[in-house]
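my questions are about this predicted structure, shown below with the sequence.
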Amino acid sequence: MQSSSLLHAESFHPIFKTRILAPDSKNCSLHLHYFLPRSVFVDPYELSNRADDYSFQYIGPSNLELPVAALRQDAALLLSIVRPLSDDGILDVEVPLHMRYGPAALGSSFELTELPWPDAFFACPHKSASSDRLPLMLRDFAILFDKTDIMRLEPPSGAIPFEMIRTPVGDTAHVARVELGTAIVMLAAFFYLLRATLRTMRRMSIVTLPAKEE
């Protein structure tokens, strides 16, 4: 069985926490597969710091700074869990997430993003044709499990298998003032740098003559 929840769900940096409750499956590997909507991304460098917990493979946009409106595809993440289950058969897996800036909306200050729970499953050495079907995933991930038996870990009965992230967005009513303020600040910075550059050039143009030898 598996269940998921979000920590800091009303921020740009939520953490997706999944609890695995299962008997120890020897010779089997535990995996979590995530579908990430366009407004959500993971930082591969940040995930690399969790090598004691899991290794990962990621397919999706590589530019982490792009706004939602500039993207045309969702992303997918596959974790291969390294840390073993506890003696009680429990394991908590945390994935740090980041939210992209959403488009401004008139009179709206927050945007809701639906994030599905990951699919959790054991991949075991192939013994028979009677195993659970592999969760829906991209072909690049699916081929990794061609010769394995799959044992899926289902959510608790009656659970709603997704979470909602609530992140702030801009109000289009404020766009004109923001653009004007930005333009003023940029012009002020330009003239300050221009003045500093001219003063530096004048100082550098002053040539100090060497002292006369006696």
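Here it is on my side, so go on. The structure presented is a predicted model; accordingly, all values stated were derived computationally and were not measured. Residues are numbered from 1 along each chain as shown.

when you work out contacts or count neighbours from here on, use the C-alpha atoms and nothing else.
Fine.

which helix runs longest in this structure?
helix 175-205 (DSSP state H).

so how far is residue 1 from the residue nearest the centre of the chain?
Centroid-nearest residue in the chain: residue 42, 2.0 Å away (criterion: C-alpha atoms, centre = their mean). The gap separating residue 42 from residue 1 is 25 Å, by C-alpha to C-alpha, to the nearest Å.

what does residue 14 give?
Per C-alpha to C-alpha, residue 14 is found 23 Å from residue 1.

do residue 204 as well
Taken as C-alpha to C-alpha, the span from residue 204 to residue 1 is 72 Å.

so what's residue 37 up against?
Contacts for residue 37 (C-alpha atoms under 8 Å, 6 or more residues apart in numbering) come out as 74-75, 114-115.

here comes the other one, which I'd like you to weigh against the first:
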Amino acid sequence: MYFVFFSLFAFLSTCHCFIEKDVKENESHCGLLTRWLESSLVSVEITKKGFHREVVTTVELSPDVLSGVSIVLVHRWPRGVFVDPYQLASLSEQSDWQILLDSAIDLEVPAHQTAGFVTYVYPSPDGPTPRLKVTIPIHGRYHEPSYDGGAFTSVDIEHPELLLRTEKCTQLHNVEPHAVVDAPCTHDNSSTCLWVKLQHQERGLVRVQFPVGDGSLVTPVCAGTLLVTMLCCVALSKHMWKHRII
């Protein structure tokens, strides 16, 4: 009887020790995750001109953050721009990052007939480098003509959200001041995971400008086009009648 009681007590004590050890390790890894976030910095730069630009995102991380930590950049794009899925698929094969789109992209519709979209970028750093750089090509959509004489329209692009997660931090309940959000685990979008979002980062805007048409010229342009078309038809008809071309 005493032997059974002693064995049960020893078993429960061992289980308690293992559970307490796992809890301490989880809290330790979660604490490291929040400290890594606090030392991280995200910056955005727009390159090239015209309707075809490149958004260059640079992420500065702690030197030891890349060991067992997954990273995702969440871009929330405005309706004034779009990305080409086929172009991104080709770039992903040649780059050290993968991308996931939250919806289908229609390449033809103008800006006022579409909505914004979200992309999830999963960098795969090659080597222990604390700096990650992702270049995403974007394209300006056609906008409604301007009736106030403006030749350009502005589109504001937000800095992406930085999310981190690690398999060793499972109890994400004490990561303040950062937030815990749901996001796809990988670019395959097979399941969602809990991620820690960098809370105190600069939510700046990068403004780009795209040319637009002059709405006051719609009537004269249409009238001129119609007149030229009619003159060409008359000239072509006379030529065909003169040379008996049937």
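Done, it's in. Note that the structure is predicted; figures quoted are calculated from it, not measured.

hmm, back to that, what residue in the second structure is paired with the residue nearest to the centre of the first structure?
Here residue 42 of the first structure is matched to residue 83 in the second structure, going by TM-score structural alignment.

assign a three-state SS to the spatially closest residue to its match that is not a sequence neighbour, would you?
Distances taken as C-alpha to C-alpha, 6 or more residues apart in numbering put residue 138 closest to residue 83 of the second structure, at 4.9 Å, once the chain neighbours are dropped. Classification of residue 138 of the second structure by DSSP: H, G, I helix; E, B strand; the rest coil places it in strand.

what's the neighbour count on the counterpart of residue 138 of the second structure in the first structure?
Using TM-score structural alignment as the criterion, residue 138 of the second structure maps onto residue 97 of the first structure. Counted with other C-alpha atoms under 10 Å, the neighbours of residue 97 of the first structure add up to 18.

next one: residue 8 of the second structure
12.

quick one, what contacts it?
Per C-alpha under 8 Å, 6+ apart, neighbours of residue 8 of the second structure: none.

assumed it was part of a helix.
Yes: counting by three-state DSSP, residue 8 of the second structure falls inside a helix.

tell me the counterpart of residue 205 of the second structure in the first structure.
Under the alignment by TM-score structural alignment, residue 205 of the second structure pairs with residue 162 in the first structure.

so how far is residue 170 of the first structure from its match?
25 Å.

over to residue 116 of the first structure?
Residue 116 of the first structure is 25 Å from residue 170 of the first structure, by C-alpha to C-alpha.

what do you get for residue 34 of the first structure?
On the measure of C-alpha to C-alpha, residue 34 of the first structure and residue 170 of the first structure end up 28 Å apart.

again, but for residue 2 of the first structure
Taken as C-alpha to C-alpha, the span from residue 2 of the first structure to residue 170 of the first structure is 36 Å.

which one of these two has more residues nearby?
Set residue 2 of the first structure next to residue 170 and count neighbours by other C-alpha under 10 Å: residue 2 wins out with 22 against 18.

secondary structure element holding residue 52 of the first structure?
Under DSSP states H and E, no helix or strand contains residue 52 of the first structure.

residue 102 of the first structure: what secondary structure?
Quick answer, by three-state DSSP: residue 102 of the first structure is coil.

just residue 19 of the first structure next, same as before
strand.

now do the contacts for it.
2-4, 90-93.

narrow those to those in helices?
Per DSSP H, the subset of the contacts of residue 19 of the first structure in helices is empty.

what lines up with residue 56 of the second structure in the first structure?
Checking TM-score structural alignment: residue 56 of the second structure goes with residue 17.

for residue 71 of the second structure, that is, sorry about that
Per TM-score structural alignment, residue 71 of the second structure is aligned with residue 30.

list the buried residues of stretch 134-149 of the second structure.
134-143, 145-146 (16 or more other C-alpha atoms under 10 Å).

can you give me the end-to-end span of that stretch?
Start and end residues of stretch 134-149 of the second structure are separated by 37 Å (C-alpha to C-alpha).

tell me who's in contact with the closest residue to residue 103 of the second structure other than its chain neighbours.
Excluding its sequence neighbours, the residue lying closest to residue 103 of the second structure (C-alpha to C-alpha, 6+ apart) is residue 117, at 6.8 Å. By C-alpha under 8 Å, 6+ apart, the residues touching residue 117 of the second structure are 76-79, 101-103.

just the residues you listed: which are in strands?
76-77, 101 (DSSP state E).

can you pick the most crowded of those residues?
residue 77 leads those on contacts (other C-alpha under 10 Å) with 21 neighbours.

list the contacts for that one?
Taking C-alpha under 8 Å, 6+ apart, we find residue 77 of the second structure in contact with 116-119, 157-158.

just give me the closest of those residues to residue 232 of the second structure.
Using C-alpha to C-alpha, residue 116 comes nearest to residue 232 of the second structure of those, at 43.0 Å.

could you check how many residues crowd around the corresponding residue of the first structure for the closest one?
In the first structure, the residue matched to residue 116 of the second structure (TM-score structural alignment) is residue 74. When neighbours are defined as other C-alpha under 10 Å, residue 74 of the first structure has 15 of them.
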